[in-house]
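Novice: Pasted the sequence and its predicted model underneath.
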Amino acid sequence: MRVAVITESFLPTISGVTTSVCRVLEHLARHGHDAIVIAPAGAPPEYAGFPVHTVPALAYRQFPVGLPSPFVSRLLQDFRPDVLHAASPFLLGAQGIAAANRLDIPTVAIYQTDVAGYARRNNLGQAAGLAWRLVKWVHEGADLTLVPSTASMADLRRIGLRRLEPWARGVDLVGYHPNHRSDPTARALRERLSPRGEVVVGYVGRIAPEKQVERFRALRGLDGIRLALVGDGPSSDLVRRELAGMPVTWLGRLAGAELSAAYASFDLFLHAGTEETFGQTIQEAHAAGLPVVAPRAGGPIDLISHEEDGYLFTPNDERDMRRCVTRLAGDGELRRRMGEAGRRSVLGRSWENVCGTLLDYYERAIDERAAVWASTLVPLSMRR
């Protein structure tokens, strides 16, 4: 199969979109498929053996935003893919979907970024409605849109989108594993984070407005805990001010073995943002055997079984968040039991399984487009 991947985010930018695209490309390479990548400027020239083509981009909140370019149509015309994979399509992805339709190339779009939620959070009023109209316009052009959670599915159905199917994200079940707690690197980090046996409340992700990490201030004054924050981003200064005086260790951006060691050094995982369409770091925390506390909103609703492998707190209620963390921080046996349940909950979500499902969706889009063409070639007299 020949797959053109057009993505709004790619390396060196680290995001959920980037991670998903990289895992998909690695899967395509392992299974003998061919691919190209179209991404914003700044990306490496190749990944997983596939060429990466870049288009001009503007910087927005430390993210490059790819701009529409005539180069996209030429690339698709020259490569002639069997299917176009549009990762979190916005400006660049919308152009790719339109170009693919002109070339009669089936398209599969991945809904992954809550654009309308951003408009709501920033009190943009009517802009929220405009954002939903943009989402609808972009995804209506795709043959199939894959949706990461039941909450996102409900949102998209509410605005009238059809041709929707569920598609979760995979997780590295080997890289994130409870056994890594005994690794020397993880043990050394643990001693640094918890010098007097404190309970380590960890977070991994961007330090950005939509992640609402500043709400960790609700844990101020809790005895026997320390915060460990992995990541960086445009809200770093705000979060530092809000958490000033609290026992916080800033670990910066981590990846690979260092990120695995960070998860292994935590006792529980906390996420405060209410705009997650999925919640990849929640899956990673569960794979590492950690109980998770997150809001009852968006993707976490599907990933956390309340009171089994973590707690879902009332969205925007910092007191409820504090109560959940306090309960886990004070009960080591409860943390162990919930962490084991979290690990069990993700055992079927390897990237191999998830990407295999994605290829089935590719085939479906290809077959359905072919069926439409076949129906147009049948003489009218034969349809009666």
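Specialist: All right, it came through fine.
Novice: Could you use CA atoms for every contact and neighbour count after this?
Specialist: Fine.
Novice: buried set for the longest helix seen in the chain?
Specialist: Under DSSP state H, the helix in the chain containing the largest number of residues is helix 351-377. Within helix 351-377, the residues scored as buried using 16 or more other CA atoms under 10 Å are 351-352, 354-356, 358, 361-366, 369.
Novice: The structure to be compared is supplied as follows:
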Amino acid sequence: MRVVIVTESFPPDVNGVAHCALQTARHLAARGHAPLVVAPATAAGTEADAQAPCPVVRVPSLPLPGYPQVRVALPSRRVAAAITDHRADLVHLASPFVLGVRGMAAAARLGIPAVAVYQTDLAGYARTYVHAGEGAAWRRIRSVHAAADLTLAPSSVALHDLEAHGIPRVKLWPRGVDTVRFRPDHRDEALRRELAPNGELIVGYVGRLAPEKQVELLAGACALDGVRVVVVGDGPSEPGLRETLPGAVFLGRRTGHDLARIFASLDVFAHTGPFETFCQTVQEAMASGVPVIAPAAGGPLDLVAHERTGLLVPPRDADAVRDAVRTLAGDPALRAEYGAAGRTTVEGRTWEAVGDQLIGHYADVLSARTVVAA
């Protein structure tokens, strides 16, 4: 299959959409298909594209005001030209909102089937950032996804949300995890001594530092005796969080083996954002053999088995986060039990396995188009 992946973000960006688009392109190429990526241009230039598993077409973009790590594509004819020049059999829309809308329009105009991958809770972001606009966000989502031949939701909660808002032809497609990179034996005692020189229990958060992630909910954990909070990531909330989380260690953005080493060196992983359609970092923590604390909302409901691989807590409840940390801090055997169960749970969720599921969805869409044409 010749597939054009139109994505709102792609490496060197570090986020769930970029990572999933990269893994999709890698898997398609590895299985003998011909992917091409269309993505917004980045401030870093195109050097990273040389490491991509397929050709990458960059579209002019501008940084999002107040959040320069996020770039928004500008109107461009490159999207339609890339789809045409690649002789695409199918267009894959990764978290379509701006660039993906143009990709959907081009696919419809050219008569090419499109698969839209839902990844971002835009309605939740609207509530967080502007305290309004949730209805407008859903109208935007519906207008794009209703035009697709198939929409893929990353979790059961996301699937139900899409169906409840009138979006047709929705199926479940979860995300994979690199179980070779993220694994317990990367635990590094020297790093642990550096992060917690007095032998404190290390509680880590990994992700964007932005309002919707609600990392400030870790303040209560920071106040617990014998606990050291470690924050990995960057974003516009970092200055405020440095004040809100006294004693926390901020490591900035980390990737690759360095990130895997940090994950495996944690005692507890805590995620705080209530708007996750999936939550890849939860899977990476589980693959690293680390027990998880996460809100009982969105994607984590599919990933965390309460009191088996971790603890689910009420969303936006700082006291519940603190109490969950206290529970795990006081019970090393329970931490070990949850961590081992988490690793076992995700061992079959490789990118190869979910990539093959995606190819199956593509084949179904193409087959349905062939039947209709006949």
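Specialist: Yep, that arrived. These numbers come from a predicted model, not from an experiment.
Novice: what's the TM between chain one and chain two?
Specialist: Overlay of the two chains. TM-score (TM-score structural alignment, normalised by the length of the second structure): 0.96; 367 aligned residues with a CA RMSD of 1.2 Å.
Novice: now, which of the buried residues of helix 351-377 of the first structure sits nearest Arg226 of the first structure?
Specialist: Arg226 of the first structure lies nearest to Trp351 out of the buried residues of helix 351-377 of the first structure, by CA to CA, at 32.2 Å.
Novice: and that closest one, what does it touch?
Specialist: Applying CA atoms under 8 Å, 6 or more residues apart in numbering, we find Trp351 of the first structure in contact with 23, 169-172.
Novice: Pick the one among the residues you listed closest to Ala128 of the first structure.
Specialist: Of all the contacts of Trp351 of the first structure, Ala128 of the first structure sits closest to Arg169, with 26.4 Å by CA to CA.
Novice: does the residue mapped onto the closest one from the second structure sit in a helix, a strand or a coil?
Specialist: Counting by TM-score structural alignment, Arg169 of the first structure lines up with Arg175 in the second structure. Following DSSP: H, G, I helix; E, B strand; the rest coil, Arg175 of the second structure is assigned to coil.
Novice: can you count the residues close to Arg175 of the second structure?
Specialist: Using other CA atoms under 10 Å, Arg175 of the second structure has 21 other residues around it.
Novice: on that earlier part again, can you lay out the contacts of Trp351 of the first structure as CSV showing distance to Thr185 of the first structure?
Specialist: Putting the contacts of Trp351 of the first structure into CSV (distance: CA to CA, whole Å) gives the following:
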residue, distance to Thr185 of the first structure
Arg23, 25
Arg169, 27
Gly170, 25
Val171, 21
Asp172, 19
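Novice: Could you see which of those carry over to the second structure?
Specialist: Counting by both residues aligned by TM-score structural alignment, their matches' CA atoms under 8 Å, these that remain in contact in the second structure are 23, 169-172.
Novice: hey, where'd the helices end up in the first structure?
Specialist: Using DSSP H, helices in the first structure cover 16-30, 70-79, 91-102, 115-121, 126-140, 150-158, 184-193, 236-242, 256-265, 280-287, 300-303, 318-329, 332-345, 351-377.
Novice: So which of these is nearest Gln62 of the first structure?
Specialist: That would be helix 236-242 among these, by CA to CA, at 12.2 Å.
Novice: That closest one vs the second structure, mean deviation?
Specialist: On superposition with the second structure, the mean distance recorded for helix 236-242 of the first structure (mean CA distance after the TM-score superposition for the first structure) is 0.9 Å.
Novice: What lies in contact with that helix?
Specialist: Contact with helix 236-242 of the first structure is made by 207-208, 213-214, 217, as judged by CA under 8 Å, 6+ apart.
Novice: Only the buried residues of stretch 303-322 of the first structure, if you could.
Specialist: 303-306, 309-313, 316, 318, 320-322.
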